[in-house]
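Asks: Here you go, sequence then predicted model.
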Amino acid sequence: MPRKLGTSPFDGEGVPCQKTVVMKEGIVEAFLYNLKYARKDGVRSTGNGARSFSSLPDVDISNLYMEPGTLSPEEIFHSVQNGLYVTELLGLHTVNPVSGDFSLGIKGVRLFEGLLDRPIAGMTIAGNLLDLLNRIVLVGGDLSFFGDIGGCTMVIDNVTAAGL
């Protein structure tokens, strides 16, 4: 992706970077590889090798994002009768990288009858990342990047929330 934070012609191991579609329409399409794990699985590196002065090379992401839809945030808000518009996730580092289980603090705005109602804070959402991906109902066209991770406004059905 031109002019994005994680963009580079080569990864940390000198392998040319490429676009790799990891998931499409809910189906895992590919995995990300560095040289070590590509060799282990008998495939080519996807150009996702990362290095550090203090550790051996590992697999890392760059410019990970969800393909945007076509709806505006306002159109998405109007489709929600009662829900939460999450603007900030707290504690992402606590997501279990093996199981995908999470319990995160959130900040945002309550949605009621399709309108932004009132600010919320001190709430928690919990669940499993894979399950969450399967519950996506709508995806907006407003792709924004936070560092080298991109996301869109979306509706995720039936997320467990506490503290309202």
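Replies: The structure has been received and is ready for your questions. All figures in this text were calculated on a predicted structure; none of them were measured in a lab.

Asks: Only C-alpha atoms from now on, for both contacts and neighbour counts.
Replies: Noted.

Asks: how about the longest strand seen in the chain: buried residues?
Replies: The single longest strand within the chain, with elements called by DSSP state E, is strand 115-128. Buried positions in strand 115-128, judged by neighbour count with 16 or more other CA atoms under 10 Å: 115-116, 120, 124-127.

Asks: List just the nearest of those to residue 86.
Replies: In terms of CA to CA, no member of the buried residues of strand 115-128 lies closer to residue 86 than residue 120, at 8.8 Å.

Asks: isn't that closest one right up against residue 110?
Replies: Yes: in this structure residue 120 lies within contact range of residue 110 using CA atoms under 8 Å: 6.4 Å.

Asks: Which of the helices or strands spans the residue nearest to residue 111 when sequence neighbours are not counted?
Replies: In this structure, residue 111 finds its nearest non-sequential neighbour in residue 83, 4.9 Å apart by CA to CA, 6 or more residues apart in numbering. Per DSSP states H and E: residue 83 is located in strand 82-90.

Asks: take the one below as the second:
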Amino acid sequence: MNRLTFATIVASLFATTSAQAPPFHVTNFAAQDIRIPSESHNVSFTVKHLGAAPQQGGDAPFDLSIAWQGCDPPTCYINTEGTGWYTRIVPGSYKGATDFTLEIVKHNIYKAATTWTAMVPYMEGSAGYDCSRGGQSTLCGFQDESDSTYETVYVGGLEAEYPSPRC
């Protein structure tokens, strides 16, 4: 007969879990580079955690955006206040609205902390991601958003921390 010790039970409660989880669905995606009158950039989208239970933060859609002046995007995570959603451009990946990797993170606490993360590469000409160029700007997005569902990686327990650094 196996007997569980108190230490075994506590260790199992706080063990880190890493597995596939409900995907993120992104709509209304737009990335823009503006050159005149001064250099600025903007990435905006709506994200939904498909099939997430209320204990997982629910599946309501939220609008997220990143905007900056100059060449390099911020390396910190930008939070949509009170939502648990964070996003940033993966440091070193931004070559313009035509080519970069976006990181989307959902952090939730319900009895224990949980974090879901998706790393999404955007490159002009792949998966329906198209760009139009004008003399003063470049605007990129999707003609058809049906392929905008991304697998997430789930982490729970002691390893599920808030994204850092936060803006």
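Replies: Arrived safely, thanks for sending. What you are looking at is a predicted structure, and each value in this text was computed from that prediction instead of being measured.

Asks: Can you give me the TM-score here?
Replies: The TM-score (TM-score structural alignment, normalised by the length of structure 1) is 0.25; 77 aligned residues with a CA RMSD of 5.4 Å.

Asks: coming back round to it: burial count for the residue nearest to residue 111 of structure 1?
Replies: Here the number of neighbours of residue 83 of structure 1 (other CA atoms under 10 Å) works out to 22.

Asks: mind listing the strands for structure 1?
Replies: Using DSSP E, strands in structure 1 cover 23-24, 27-28, 49-52, 55-59, 82-90, 101-112, 115-128, 136-139, 144-146, 149-151, 154-156, 160-162.

Asks: Please tell me how far residue 26 of structure 2 sits from residue 118 of structure 2.
Replies: From residue 26 of structure 2 across to residue 118 of structure 2, the span is 11 Å (CA to CA, to the nearest Å).

Asks: what is in contact with these two at once?
Replies: residue 150 (CA atoms under 8 Å, 6 or more residues apart in numbering).

Asks: out of these two, which sits in the busier spot?
Replies: Using other CA under 10 Å as the criterion, residue 26 of structure 2 and residue 118 rank with residue 26 on top: 21 against 18.

Asks: Once you drop chain neighbours, what's closest to that one?
Replies: Among residues not flanking residue 26 of structure 2 along the chain, residue 47 sits closest, at 4.6 Å (CA to CA, 6+ apart).

Asks: Hmm, residue 127 of structure 1 is touching residue 161, no?
Replies: No: taking contacts as CA under 8 Å, residue 127 of structure 1 lies outside contact range of residue 161: 9.2 Å.

Asks: got the buried residues for the helix or strand containing residue 31 of structure 2?
Replies: In the assignment (DSSP H and E), residue 31 of structure 2 maps to strand 17-34. For strand 17-34 of structure 2, the neighbour count (16+ other CA under 10 Å) marks 21-27, 29-34 as buried.

Asks: Check these against residue 139 of structure 2 and report the nearest one.
Replies: Nearest to residue 139 of structure 2 among the buried residues of strand 17-34 of structure 2, with distances taken as CA to CA, is residue 32, at 4.5 Å.

Asks: ok, residue 79 of structure 2 touching residue 85?
Replies: Yes: the pair residue 79 of structure 2 / residue 85 is scored as a contact, 5.8 Å apart, by CA under 8 Å.

Asks: What's the separation between residue 65 of structure 2 and residue 89 of structure 2?
Replies: Distance, residue 65 of structure 2 to residue 89 of structure 2, by CA to CA: 11 Å.

Asks: and the closest residue in space to residue 136 of structure 1 that isn't next to it in sequence, what is it in contact with?
Replies: Distances taken as CA to CA, 6+ apart put residue 156 closest to residue 136 of structure 1, at 4.4 Å, once the chain neighbours are dropped. Contact partners of residue 156 of structure 1, counting by CA under 8 Å, 6+ apart, are 132-133, 135-138.

Asks: Please identify, among these, the one with the most neighbours.
Replies: Most crowded among these, counting by other CA under 10 Å, is residue 138 at 17 neighbours.

Asks: surely that one meets residue 76?
Replies: Yes: Residue 138 of structure 1 lies in contact with residue 76 (CA under 8 Å); the separation is 7.3 Å.
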